[in-house]
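> Turn this into a model:
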Amino acid sequence: MSEPREQRAARFKAALMKSGARSDTSLYEHLVRLLSRVREEQPQDPVDVLEEMSRELKRGALQQDRGALRDVPATTPGQWLAEQQRALFSHARDEDEDDLVETPLPNLAEVAFFFQQAGVGLGGEEMQKVSLALRQLSDARPLRSCRFWGKVLGTEANYLVAECREAEPPGGAGGEGPGEGGDEDAAKMIVPPSTYKAPPVVPAEERGTGTNSSAYFVCREPGLPWTRLPDVVPAHITAARRIRKLFTGRLDAPVTSYPPFPGAEAEYLRAQIARISSGTQVSPLGFYHLQEEDEEEDEDEEQGTTRGRVEENPDFEPLPVTAMSKSLSAWVHHVPHILTQGRCVWVNPAEKPAAEPDEDEEEEEEPDEPEREEGPALFTPLSEDAEMDRLPPWSSRLSSALVPRFAVAYVRSNLWPGAHAYARGRKFQNVYIGWGVKSDAAFSPALPPDPQREFPGGPEVTEEADPTPQEERALRAAAEDKDETEDETEEDEDTE
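As a prediction, this is how the structure comes out:
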């Protein structure tokens, strides 16, 4: 049975009214506009000008590509990071070859290769980007040396850390610790006397010495701007030893912990870097030696410190890699130990600066002299490091026991997981890749302090007990009798 004519016409009209793939206008709408124009203009040769009129209608509709009218897609984080990293792969074409040779940077490709033999590293692509980022940092700042310290992992982002020695480190103390200075307005307020005596503030070490001997720069990804971490102060180191906190990847993030940490994540990161460097920066025995300074040698001996610079020993004779992999005595610490007070060089916190004596001021009793603290000597072998909960502090290995001739000796720290060092001949290097948390099975959060003593009792603060109804009646009766007696006495005096 054939389909009715009306249904076929309706189906054909519906097909004409479908929009095209490149335009929103359907063939039906285009034909209606074309025939309407022919009717209005009534050309002499409509067959000849029909195609030209159709093209003019299409151009007049201004129908562009549908994709051009859509919103521009947002840039993805990967695309944005790629744009930031484009500057790493660009260099000036007129650079002198001598400038390319004289650089404070180590051969990071060689360092990555040796660490790869020990099973440590970030991968070839990331290490290449890190090398270019370090070059960018050294070009922007006057540095005597610059090396890749490591990578600190975080919950939101990671930190790439560069350890640098500035060409001209600014003088002055490393920073002002919490409690230094003070508000003059708060000191003038009238407050009740307090028996609490704040502990003396331990001063920070100057830049270029002790815990502030190096400057540290961090960035999230290669190609992003480098940020210089603040100098570390003893209060930050002592507070970091009492907490365990993962990093977020934001330098301005608050450190929520107990006991409270006196600073943001930037200060906490700098304190952890100082602790890790002091405990895990190692080198082959005899590679460095101490170049003492003769001018202040006598003064330093009286203070119990050793002043000088750690320099490379030109007469160093490397040990075989097999001997270094079997004995921890072949490795030594070349970074000073951090004392309990948060410094590498001990200072007397009770010592006051010299000042003119005041006659009106009463003489105060001087506190007992604290006992001087002395840490392990410089270049102490790793074999003398103390164990913690029966955990050996170090593990030494050989990268390949099958081909020891081309292998490298390496050690890894068990107290700071992620700290590694390798050595082969006169070449060695240290790196840290971890969460920045010390491995301590016996760690437990600090307990809250003991509650303060209550105010001592006495008659001036003791409340009297309320009288009973019987006592009130007795007092009232005694008062009435006394009044009556006084009235009778006055009447007798008037009668006389």
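> can we go C-alpha only for contacts and neighbour counts from here?
OK.
> where do the strands sit along the stretch 351-496 of the chain?
Residue ranges of the strands in the stretch 351-496 of the chain, as given by DSSP state E, counting those that start in this stretch, are 394-398, 409-413, 419-424, 427-434.
> Pull the contacting residues for the closest residue to Thr340 other than its chain neighbours.
With CA to CA, 6 or more residues apart in numbering as the criterion, Thr340 has its nearest non-adjacent residue at 7.3 Å, and that residue is Thr238. Contact analysis of Thr238 by CA atoms under 8 Å, 6 or more residues apart in numbering lists 340-342.
> and for comparison, fold this next one:
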Amino acid sequence: KKNQIRIVEGALESFPGHDTVATLEGWVHASPALLSTGKCSWPDLDSLEEGTLPEETILAINAQKEAEPEKAILEAIGADLEELRPEDGEGSPAWNVKVYGDKGEYTFPDSKKSYRITAVRSLVWPGAITVAQGTRFANLYVGYGTKCAQLVQPYKESGLPLTGASPFSSGNMQLPLAPEDVMDEPNDMEEQEEPQPALVDDASDGEDMEKEDE
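Next up is the predicted model:
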């Protein structure tokens, strides 16, 4: 079935080595990537009966599908945000890979072992991390469930931040998370007269308002 992982025999024996998981090429996506709609796939328009959706809606969905294709599972993470990678830059604009701990390799009677830990951190979803040690790995996410544009370079052509990221509103056409950008000062409002009637000020006529003692 689509986007399902099947466990095969001998998976542990073919688990990537330490040198492989220390590179971007050693990691793939275990789940489909999220689209700007917050889903992993576009609607299957062919399965709908004719007339279910207006023609304008169908054209809009097809335009979105063409501009933002679906990404299947097991795609290499090195291809993420490839359009933001500098021409002479190395690494990934979306991921950071780092090795921690003792990097030595020890020889045992049956095999060689290393106690190093490799961590892969997401720069788009702060708080998302995967760690691996030997043939063990774990995925963890502790965050606000929103993208972040502060650690990612802006788009080269427009200079706008990552689409759908907070707190920048100019990059949030599909997923607004902040007010619109303030471009001009607001117009001055016309002053209006006091709605309550003005009180008559008798003292303004120059008369003495204090009564004389009899």
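> need the contacts of Thr238 of the first structure in CSV with neighbour count, secondary structure and distance to Leu319 of the first structure, can you?
Formatted as CSV, these follow (neighbours: other CA atoms under 10 Å; DSSP: H, G, I helix; E, B strand; the rest coil; distance: CA to CA, whole Å):
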residue, neighbour count, secondary structure, distance to Leu319 of the first structure
Thr340, 15, coil, 34
Gln341, 18, coil, 37
Gly342, 26, coil, 35
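> Lys427 of the first structure - how many residues pack around it?
The tally of other residues near Lys427 of the first structure (other CA atoms under 10 Å) stands at 15.
> longest helix of the first structure?
If you go by DSSP state H, the first structure has its longest helix at helix 469-495.
> Could you do the second structure as well?
Ranked by residue count, the top helix of the second structure under DSSP H comes out as helix 55-67.
> which residues touch that one?
Contact with helix 55-67 of the second structure is made by 42, 45, as judged by CA under 8 Å, 6+ apart.
> can you give me the strands for the stretch 201-350 of the first structure?
Going by DSSP E, counting those that start in this stretch, the stretch 201-350 of the first structure shows strands at 215-219, 227-228, 282-284, 288-292, 308-312, 331-333.
> before we move on, what about the stretch 1-150 of the first structure?
143-152.
> Helices along that one, start to end?
All helices of the stretch 1-150 of the first structure, identified by DSSP state H, counting those that start in this stretch, fall at 5-16, 27-41, 46-60, 77-85, 97-101, 108-117, 124-140.
> before we move on, back to that, just send the contacts of Thr238 of the first structure back as a markdown table, with distance to Ala109 of the first structure too.
Converted to a markdown table, the contacts of Thr238 of the first structure look like this (distance: CA to CA, whole Å):
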| residue | distance to Ala109 of the first structure |
| --- | --- |
| Thr340 | 38 |
| Gln341 | 39 |
| Gly342 | 35 |
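> from these, which is closest to Arg5 of the first structure?
Taking CA to CA as the measure, Arg5 of the first structure sits nearest to Gly342 out of the contacts of Thr238 of the first structure, at 98.2 Å.
> I'd like the distance between the aligned partner of that closest one in the second structure and Gly51 of the second structure.
In the second structure, the residue paired with Gly342 of the first structure according to TM-score structural alignment is Gly38. According to CA to CA, to the nearest Å, Gly38 of the second structure and Gly51 of the second structure sit 26 Å apart.
> again with Ala60 of the second structure
As judged by CA to CA, Ala60 of the second structure and Gly51 of the second structure stand 15 Å apart.
> Show me which of these two is the more surrounded one.
Between Ala60 of the second structure and Gly51, Ala60 has the larger neighbour count (other CA under 10 Å), namely 10 against 7.
> re earlier: dump the helices of the stretch 1-150 of the first structure into TSV; add distance to Val310 of the first structure as well.
Formatted as TSV, those follow (distance: least, CA to CA, whole Å):
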stretch	distance to Val310 of the first structure
helix 5-16	88
helix 27-41	86
helix 46-60	80
helix 77-85	36
helix 97-101	25
helix 108-117	22
helix 124-140	22
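> Minimum distance to Gly425 of the first structure: which of these has it?
helix 108-117 (12.0 Å).
> what packs against the closest one?
On a contact count with 3 or more CA pairs under 8 Å, 6 or more residues apart in numbering; DSSP states H and E, helix 108-117 of the first structure meets helix 124-140.
> what stretch of the second structure does the helix it packs on fall on?
Under TM-score structural alignment, there's no match for helix 124-140 of the first structure.
> For that helix, name the packing helices and strands.
helix 108-117, strand 143-152.
> most packed of these?
strand 143-152 (a mean of 21; mean count of other CA atoms under 10 Å).
> Quick check: what element follows that one along the chain?
strand 159-166 (DSSP states H and E).
> Spit out the contact partners of Val28 of the second structure.
Contacts of Val28 of the second structure by CA under 8 Å, 6+ apart are 73-77.
> if we go to 7 Å?
74-77 (CA atoms under 7 Å, 6 or more residues apart in numbering).
> Which of those residues lies at the shortest distance from Ala128 of the second structure?
Ile77 (13.5 Å).
> Now for the closest one: which residues touch it?
24, 27-29.
> what does stretch 121-141 of the second structure rub up against?
Residues outside stretch 121-141 of the second structure that contact it (CA under 7 Å, 6+ apart) are 12, 15, 94-97, 115-120, 142-143, 146-149, 151-152.
> and if you look at stretch 389-397 of the first structure?
Outside stretch 389-397 of the first structure, the residues that touch it by CA under 7 Å, 6+ apart are 325-326, 385, 387, 409-415.
> In it, which of the residues would be classed as buried?
For stretch 389-397 of the first structure, burial by neighbour count (16 or more other CA atoms under 10 Å) applies to 393-397.
> now swap in stretch 35-49 of the first structure and tell me
For stretch 35-49 of the first structure, the neighbour count (16+ other CA under 10 Å) marks Arg37 as buried.
> what's near enough to touch the counterpart of Ile5 of the second structure in the first structure?
Structural alignment (TM-score structural alignment) places Ile5 of the second structure against Val310 in the first structure. Contacts for Val310 of the first structure (CA under 7 Å, 6+ apart) come out as 288-291.
> can you tell me which of those stay in contact in the second structure?
Among those, no contact is conserved in the second structure (both residues aligned by TM-score structural alignment, their matches' CA atoms under 7 Å).
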